[in-house]
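> Sequence first, predicted model second:
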Amino acid sequence: MENRSYFRNEILRIEGLRITQYSAYPVFILLFLTYLFIMVSNLGIVMMIVVEKALHKPMYLLFCNLPVNDALNATVVLPGLLKDILAESDRYISYAACVIQAFGVHTFNTCTHSILIIMAFDRYVAICNPLRYNTIMTNKMVVRLSVIAWVAAAVPVIILLALTLRLSHCTSTILNPYCDNPSLFKLSCDNLSVNQIFGVFITVVVLIISISCISLTYLKIAHVCLKNQNSTLKSKAIKTCSTHLILYLIHFGCSCTVIILHRFSAYEELRNLASILIYVIPTSLNPVIYGLQTKEIRHWIEQIFLRRKVIPG
């Protein structure tokens, strides 16, 4: 018990982020501006949907989950990295804080998959069952789907971290730029087979479920569009589904890159870079792609700039 309590109060050293003295400030400025853009763009879209009554539709209310998740996802990692870049000494973090960060890292990344699945379901109902859309996609259904998306992401992460917490430690150095589950269980010299197998199992299950659900949804949508000769329906399907598919492919590609590189210790520097970019690329591109491709959001943004342009005159 005393030994276990010691581990819980242990201070860990994170050495995954290696930046030279000359590149520290340019990297800091670039990362800071990116983080600022991520927060302003994502939270701006959320506020836009909350304020504008015309956007109080299931499609946009479900989408609200994504920018909120992106803002939280970036906040879990990027502020700590910004602090580390300016610090001249190594970064130290308590074991408890490291576990909390790992929980956020995995939950928010997994939640992106579940959010995109419920968004795909909304598009399926809108295109394949338009007459029943308002009956199916009620406010109660929107809340239910949103809760399912977040809970489904958190539960497997809790199990993963519970398996890691049972391990003893033989080192106190995190080789990643931030805390995640693989970095935590690699602190132990115990048999890690259960952690590795279950970690791979959860990853594969999440990817298979997301790929299967979204593929099935798009196949059904494509079938309806090919069967129906309505050009308006086809145009609507292409616009809404292409945006959703681009968001999914960006996140899927970034996630797979990090997962694959985690299995090869020889590419540690590349893995560290990819581990950071996964919190930069999807979180900054999602609001831009969705905002530019969605007619109502684009129109609302244009109205804001037009009002500001007219008022001074």
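On my side now, so go ahead.

> drop to CA atoms for contacts and neighbour counts, all remaining ones
Noted.

> what's downstream of whichever strand or helix holds residue 214, the next helix or strand?
Per DSSP states H and E: residue 214 is located in helix 193-227. Once the chain leaves helix 193-227, the next helix or strand it forms, by DSSP H and E, is helix 231-261.

> can you pull the buried residues of the next helix or strand after that next one?
Counting by DSSP H and E, the next helix or strand C-terminal to helix 231-261 is helix 268-277. For helix 268-277, a neighbour-count test (16 or more other CA atoms under 10 Å) marks 268, 271-272, 274-276 as buried.

> Give me the contact list for helix 268-277.
With CA atoms under 8 Å, 6 or more residues apart in numbering as the test, helix 268-277 has contacts from 16-17, 176-177, 254, 257-258, 261-262.

> Redo the buried residues of helix 268-277 as CSV? Include distance to residue 240.
Formatted as CSV, the buried residues of helix 268-277 follow (distance: CA to CA, whole Å):
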residue, distance to residue 240
268, 38
271, 33
272, 34
274, 29
275, 29
276, 29
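
> Can you point out the buried residues in the helix holding residue 214?
For helix 193-227, burial by neighbour count (16+ other CA under 10 Å) applies to 195-196, 199, 202-203, 206-207, 210-211, 213-214, 217-218, 221-222, 224-225.

> ok, and here's another one to check against it:
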Amino acid sequence: MEDTSLNDSLHLTLEPFVLPPGGKYPIFIVGILVYLFSVFCNMTVLILIIVEKDFHRPMYFILFSLPLNDFIGISAMLPKVLLDIVTETSMVYYPLCVLQGFLLHMYGGGVLFVLTAMAFDRYIAICNPLRYNTIMTPCTVMIIIVLAWGADFILIGSLFFLQVRLPRCNNSLTNVYCDNPSLLKLTCADTTMNNIFGLCTTAIMQLISISVQVFSYVQILIACLVNRQSDAKSKAINTCVAQLVVFLLFEFTSTFTILSHRFKNISSNLQKITGMLIFLLPPVLNPIVYGMKTKELRNTLIKVMTKQVSSR
């Protein structure tokens, strides 16, 4: 009897989508196509950086973390949601729920820290081009990457450590996937410390990311205005626009998601969909943005595809 009770306490119920009759299979198929497209695009970027020696440079070593992080984000969320839709189960094992929430929050923090590292790299490359190779040594690049992922892991790990220590008195989540706010609603204990730490963690991540990126891009803009050479301006635009678009896309989807939960007249399904956008749009659009705005990446991909076609 005790084992059954313990087993039940480890299974949580997710709030399902309210779907029209016959709607689950079309939604499942569309969702799978979106997921496969995102995985294909992000894996293509990762493989190109690994295989092509021209990309074995600091800029691309740091860029490598972005599609990897996007792959983690969409894989941690979408397959489980689609499985729940097609099987109509909406159940999750508590440890797996915590793992999903941890990975999703790691993804969010990872976007900010990786884009911060990329902005710093572009600042050195454009504002101090003669010292770039001296500053951005393999050791420095490794330290930057470890700091980005390490800071993300420590902050999010601490957030979830505070969460899992709380007793649970409810097994029903108010979301279609697991995240820290939904998990906190399962407890009847005081969550003040968790809420304060969560807000501080978000503020620290945003402050570090926005500060470094604003400083970097302002300095890059000044360098462009001072340097009248058109090729220097073109280089600055081509290497920075993609990063700015990715950052603004992430911030827009984050803000839109937060605002959507402030309006009570929005339907439950729409709120769930907007909550998923932050884990869907960036992983799908980021590789496209970089493919379009990064000339080296685009040309190499075309060259590789042309070779594959001509060899058949």
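Great, that's in hand. Worth saying up front: this structure is predicted, and the values here are computed from it rather than measured.

> between the helix holding residue 214 of structure 1 and helix 231-261, how big is the angle?
Between helix 193-227 of structure 1 and helix 231-261, the angle comes out at 160 degrees (axes from the mean of the first three to the mean of the last three CA atoms, to 10 degrees).

> And helix 193-227 of structure 1 against structure 2, how far off on average?
Here helix 193-227 of structure 1, set against structure 2 after superposition, deviates by a mean of 1.5 Å using mean CA distance after the TM-score superposition for structure 1.

> Does anything pack onto that helix? Which helices or strands?
Judged by 3 or more CA pairs under 8 Å, 6 or more residues apart in numbering; DSSP states H and E, the packing partners of helix 193-227 of structure 1 are helix 95-128, helix 139-165, helix 231-261.

> just those helices: most buried one?
helix 95-128 (a mean of 21; mean count of other CA atoms under 10 Å).

> how big's the offset between that helix and structure 2?
Averaged out, helix 95-128 of structure 1 is 0.6 Å away (mean CA distance after the TM-score superposition for structure 1).

> which residues are contacting the helix or strand following that helix?
Next helix or strand after helix 95-128 of structure 1 toward the C-terminus (DSSP H and E): helix 133-136. Residues outside helix 133-136 of structure 1 that contact it (CA under 8 Å, 6+ apart) are 125-126.

> Helix 133-136 of structure 1 aligns to what range in structure 2?
Aligning helix 133-136 of structure 1 against structure 2 (TM-score structural alignment) gives residues 132-135.

> Quick one: average offset of that stretch versus structure 1, please.
With mean CA distance after the TM-score superposition for structure 1, stretch 132-135 of structure 2 averages 0.7 Å from its match.

> cool, and stretch 147-154 of structure 2?
Here the mean offset of stretch 147-154 of structure 2 against structure 1 after fitting is 1.0 Å, by mean CA distance after the TM-score superposition for structure 1.

> Can you measure across stretch 169-188 of structure 1, start residue to end residue?
By CA to CA, to the nearest Å, the extent of stretch 169-188 of structure 1 from end to end equals 4 Å.

> Could you list the residues in contact with it?
Residues outside stretch 169-188 of structure 1 that contact it (CA under 8 Å, 6+ apart) are 7, 10-17, 77, 81, 98-99, 101-103, 105-106, 160-161, 164, 167-168, 189, 192, 195, 272, 275-276.

> Buried by neighbour count: which residues of it qualify?
By 16+ other CA under 10 Å, the buried positions in stretch 169-188 of structure 1 come out as 169, 172-188.

> and what of stretch 64-83 of structure 2?
Buried residues in stretch 64-83 of structure 2, defined by neighbour count with 16+ other CA under 10 Å: 64-78, 80-82.

> what's the matching range in structure 1 for stretch 100-117 of structure 2?
Counting by TM-score structural alignment, stretch 100-117 of structure 2 sits on residues 101-118 of structure 1.

> Now do the SS call for residue 22 of structure 1.
Taken by DSSP: H, G, I helix; E, B strand; the rest coil, the conformation at residue 22 of structure 1 corresponds to coil.

> Tell me the spacing between residue 268 of structure 2 and residue 79 of structure 2.
21 Å.

> Also residue 156 of structure 2?
Using CA to CA, we find residue 156 of structure 2 at a distance of 22 Å from residue 79 of structure 2.

> Residue 131 of structure 2 too?
Going from residue 131 of structure 2 to residue 79 of structure 2 by CA to CA gives 45 Å.

> still on that earlier bit, save the helices and strands packed on helix 193-227 of structure 1 as JSON lines, and put in distance to residue 51 of structure 1 too.
Below are these laid out as JSON lines (distance: least, CA to CA, whole Å):
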{"stretch": "helix 95-128", "distance to residue 51 of structure 1": "21"}
{"stretch": "helix 139-165", "distance to residue 51 of structure 1": "17"}
{"stretch": "helix 231-261", "distance to residue 51 of structure 1": "22"}
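
> Any idea which of those helices gets closest to residue 298 of structure 1?
Shortest distance between residue 298 of structure 1 and these, using CA to CA, is found for helix 231-261: 13.2 Å.

> What is the mean deviation of that closest one from its aligned residues in structure 2?
Relative to structure 2, helix 231-261 of structure 1 is 1.2 Å off (mean CA distance after the TM-score superposition for structure 1).

> what's that helix packed up against?
By 3+ CA pairs under 8 Å, 6+ apart, helix 231-261 of structure 1 packs against helix 95-128, helix 193-227, helix 268-277, helix 281-293.

> Could you check the angle the longest one makes with helix 139-165?
For helix 193-227 of structure 1 against helix 139-165, the angle between stretch directions is 150 degrees (the same axes, to 10 degrees).

> do the first one as well
What separates the directions of helix 95-128 of structure 1 and helix 139-165 is an angle of 150 degrees, with the same axes, to 10 degrees.

> Okay, angle between helix 95-128 of structure 1 and helix 281-293 too, please.
Here helix 95-128 of structure 1 points in a direction 30 degrees away from that of helix 281-293 (the same axes, to 10 degrees).

> repeat for the shortest one
Compare the direction of helix 268-277 of structure 1 with that of helix 281-293 by the same axes, to 10 degrees and you get 40 degrees.

> tell me the centre residue of structure 1?
For structure 1, the residue nearest the mean C-alpha position is residue 109 (3.9 Å; CA atoms, centre = their mean).
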